[in-house]
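> Need the 3D shape of this:
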Amino acid sequence: MPVLTAPEKTVIPTFALQQKDGQGNTMIDVREAGGQCGEFKLDPAFLQPHRKDYYLFVLIKSGANRHWIDFVPYTVKPDTFYFTVPQQVHLKEHAGPTEGLMMSFTDEFLQLEDNRILKQLPIIQNPAAAHEIKLNPADLVFIEDTMRKMLVEFNADGTWRNQMLTSWLRVLVIYLSRLYSEQYNETCVTLNYCLLKSFQALIGEHYATQHDVAAYAEQLNLTPGHLTDVIKQQSGKTAITHIHDRLIVEAKRRLLHTGLSVKQIADELGFEDSAYFNRFFKRLTSTTPIAYRMQIREMYS
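Below is the predicted model of the structure:
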């Protein structure tokens, strides 16, 4: 049976981080799936294509569910750590029995003055576009112990609760960044690397309205030439390629997960007309938007 969004759907919903009782938003959330707390009750909406506006860290102890992150399928494996960043499109094929620990936190948390340094860590920046970290026995013990300490604090509502949660989260993010660097050969953070990430973050905010390098260079107080040189040196790709790649990703998300027409997608992404969008898409993907939609839906059905 196909698992894709019904054709009439035109919006990919975005879910905010909710407290356990559903009352309002929070910056950190910690939960257990299976174990003494019983099976985690998955919101049925999560079985449809959706985005999360928060970071999700999951330690899987047992289970073999299959899910998609954007266009990449994953079958979760025991004793493995999984992570995602805001605004990616998630699709879980089924919600079978799972045991593990889940932690979520928002970008608002990372914007707090004492936490801004965490924003530069590899597990947050994720330059390899990875989603899983393999754990040896010692890593597994450390990460599970840390997350269980967070779970206790989260449920206890004791004195200095937020400070304790923040401290444990910092430890976990730093530890995972070490593993990330080992497994994905992440390089040291430099000023130019930070500029690359700032540029990519701006694209994430303005891809639908700004399609040229000069507009981003102006926001970064740089000349277009200097920005292009730094981005090419840091990533191996030109600045305009980064902009175009993000537009293609967003177009593919809408073609796969919504029933928007090609003209509507072109409008949403800031193209003057659908004909130009069609030429742009075909030049970068070697296929038309309609042909891609048919191919990808057949493949993922």
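> Going by C-alpha atoms from here, please, whenever you check contacts or count neighbours.
Fine.
> Tell me the first helix or strand C-terminal of the helix or strand harbouring Glu153.
Secondary structure from DSSP states H and E places Glu153 in helix 137-156. Counting by DSSP H and E, the next helix or strand C-terminal to helix 137-156 is helix 161-184.
> Okay, buried residues for that next one please.
161, 164-166, 168-169, 172-174, 176-177, 179-181 (16 or more other Cα atoms under 10 Å).
> For the stretch 151-300 of the chain, which segments are assigned as strands?
Using DSSP state E, counting those that start in this stretch, no strands are found in the stretch 151-300 of the chain.
> cool, the stretch 1-150 of the chain as well?
Going by DSSP E, counting those that start in this stretch, the stretch 1-150 of the chain shows strands at 14-15, 28-33, 50-52, 54-62, 66-69, 72-75, 80-84, 89-92, 99-106, 132-134.
> Show me what the shortest one is packed up against.
When you say that, I think you mean strand 14-15. strand 50-52 (3 or more Cα pairs under 8 Å, 6 or more residues apart in numbering; DSSP states H and E).
> Report all helices and strands that the strand it packs on contacts.
Applying 3+ Cα pairs under 8 Å, 6+ apart, we find strand 50-52 packed against strand 14-15, strand 89-92.
> what's the distance between it and the middle of its chain?
Here the centre of strand 50-52 is set off from its chain's centre by 9 Å, with Cα atoms, centre = their mean, to the nearest Å.
> check contacts around His50.
His50 makes contact with Ile12, Pro13, Thr14, Phe15, Val89, His90, Leu91, according to Cα atoms under 8 Å, 6 or more residues apart in numbering.
> Would you mind checking these for buried ones?
By 16+ other Cα under 10 Å, the contacts of His50 give Ile12, Thr14, Val89, His90, Leu91 as buried.
> Another sequence for comparison is provided below:
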Amino acid sequence: MSKQQVVKVQQFDKDVPIEFFKLEDNIELFNFDYHYQCNFYQIYWFTKTQNSSQLIDFESYDITDDQVWVIYPGQMHNIDPTGIKGYLVSVNKDYFNRIIAQEFKQQKFRLHPPLWFELSKDKKALFNALMILFEEEWNTQKRTVVLEKYLSIYITHIQDLKELYQDNPLIDTRVLKLLELVEEHYTKPYHTSFYADKIALSVKRMNELVVKSTEITLNQHIQNRLLLEAKRLIGYSDLNIQEISAELGYSEVNYFNRFFKKQTGITPLVFRTNVKKVQ
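Here you go, the predicted model:
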């Protein structure tokens, strides 16, 4: 496997939707020569770091002690775990979405990734106790019903931490539905009226809600999602540009090339070359 390819990762056991790992005891899970793209959520609590950083969707982020990070399904992720201590809880996507629908009063996990939080000193003993509970259950019976309860408590307390990236506002649930629809349909050439119909609003009113909550229009959300997926495929797949264009719903590769250059200032082939140089 070349470094230009991404490793597609699934959870170990489809019957256990919540998994628990101590980072320092499971370094073999990470080969930092490659990028990983998981089909599940990952919640990292980094307890000890050493001038550490990670790459998420082409951006580098520093990691410091007592940060909690959420890596979303489909994100390109690369981390060297050498010298890092902490915990990883991986969660099936459907499971995670069901739990946060119940527990997250501010829906902080429903907007723009990546997302990370600062663990305050007064919360550290509580988080340590939760990790002990996770570890005990994981190393013994692995009962989903128990792990789910621990996860629900964990998520409830994470939402009380200081969010380091941005303060996501409490937004209209219809906007959350729209963002989910974008994730599901962004490769399809649907007009904005398709999305407006799904939440029983006019296009004008829909865009007013989206801009108020996220500061960009629905069309911009769709374009941003297309661009991110294009970067992932161009940088970390063996597909040629025409195949990528077709996969993203473009009838002609020239249309895709114009879209990509307009958004990034460079052609897809130049972007691929630049990514390979970095690798």
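> TM-score for the pair, please.
Put the two chains on top of each other and the TM-score (TM-score structural alignment, normalised by the length of the second structure) is 0.87; 278 aligned residues with a Cα RMSD of 2.7 Å.
> circling back: JSON lines for the buried residues of helix 161-184 of the first structure, including distance to Tyr82 of the first structure?
Shown next, in JSON lines, are the buried residues of helix 161-184 of the first structure (distance: Cα to Cα, whole Å):
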{"residue": "Arg161", "distance to Tyr82 of the first structure": "25"}
{"residue": "Met164", "distance to Tyr82 of the first structure": "23"}
{"residue": "Leu165", "distance to Tyr82 of the first structure": "20"}
{"residue": "Thr166", "distance to Tyr82 of the first structure": "20"}
{"residue": "Trp168", "distance to Tyr82 of the first structure": "18"}
{"residue": "Leu169", "distance to Tyr82 of the first structure": "15"}
{"residue": "Leu172", "distance to Tyr82 of the first structure": "13"}
{"residue": "Val173", "distance to Tyr82 of the first structure": "13"}
{"residue": "Ile174", "distance to Tyr82 of the first structure": "15"}
{"residue": "Leu176", "distance to Tyr82 of the first structure": "11"}
{"residue": "Ser177", "distance to Tyr82 of the first structure": "13"}
{"residue": "Leu179", "distance to Tyr82 of the first structure": "12"}
{"residue": "Tyr180", "distance to Tyr82 of the first structure": "11"}
{"residue": "Ser181", "distance to Tyr82 of the first structure": "15"}
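> State the number of residues packed around the counterpart of Glu183 of the second structure in the first structure.
Taking TM-score structural alignment, Glu183 of the second structure has Gly204 as its aligned residue in the first structure. For Gly204 of the first structure, the tally of surrounding residues (other Cα atoms under 10 Å) stands at 15.
> Contact partners for the nearest residue to Gly204 of the first structure once chain neighbours are set aside?
Closest residue to Gly204 of the first structure apart from its sequence neighbours, by Cα to Cα, 6 or more residues apart in numbering: Arg246 at 7.6 Å. Going by Cα under 8 Å, 6+ apart, Arg246 of the first structure touches Ile203, Gly204, Tyr207.
> Distance check, whichever residue in the second structure pairs up with Arg246 of the first structure against Val182 of the second structure.
Superposed on the second structure with TM-score structural alignment, Arg246 of the first structure falls opposite Arg225. Using Cα to Cα, to the nearest Å, Arg225 of the second structure is found at 8 Å from Val182 of the second structure.
> I'd like the distance between the residue nearest to Gly204 of the first structure and Glu205 of the first structure.
Applying Cα to Cα, the value for Arg246 of the first structure to Glu205 of the first structure is 11 Å.
> so who does the equivalent of Lys263 of the first structure over in the second structure touch?
Alignment note (TM-score structural alignment): Lys263 of the first structure maps to Gln242 of the second structure. Listed by Cα under 8 Å, 6+ apart, the contact set of Gln242 of the second structure reads Val253.
> Helices of the stretch 151-279 of the second structure, start to end?
Using DSSP state H, counting those that start in this stretch, the helices assigned to the stretch 151-279 of the second structure run over residues 173-185, 192-198, 203-214, 218-236, 241-247, 253-264, 268-278.
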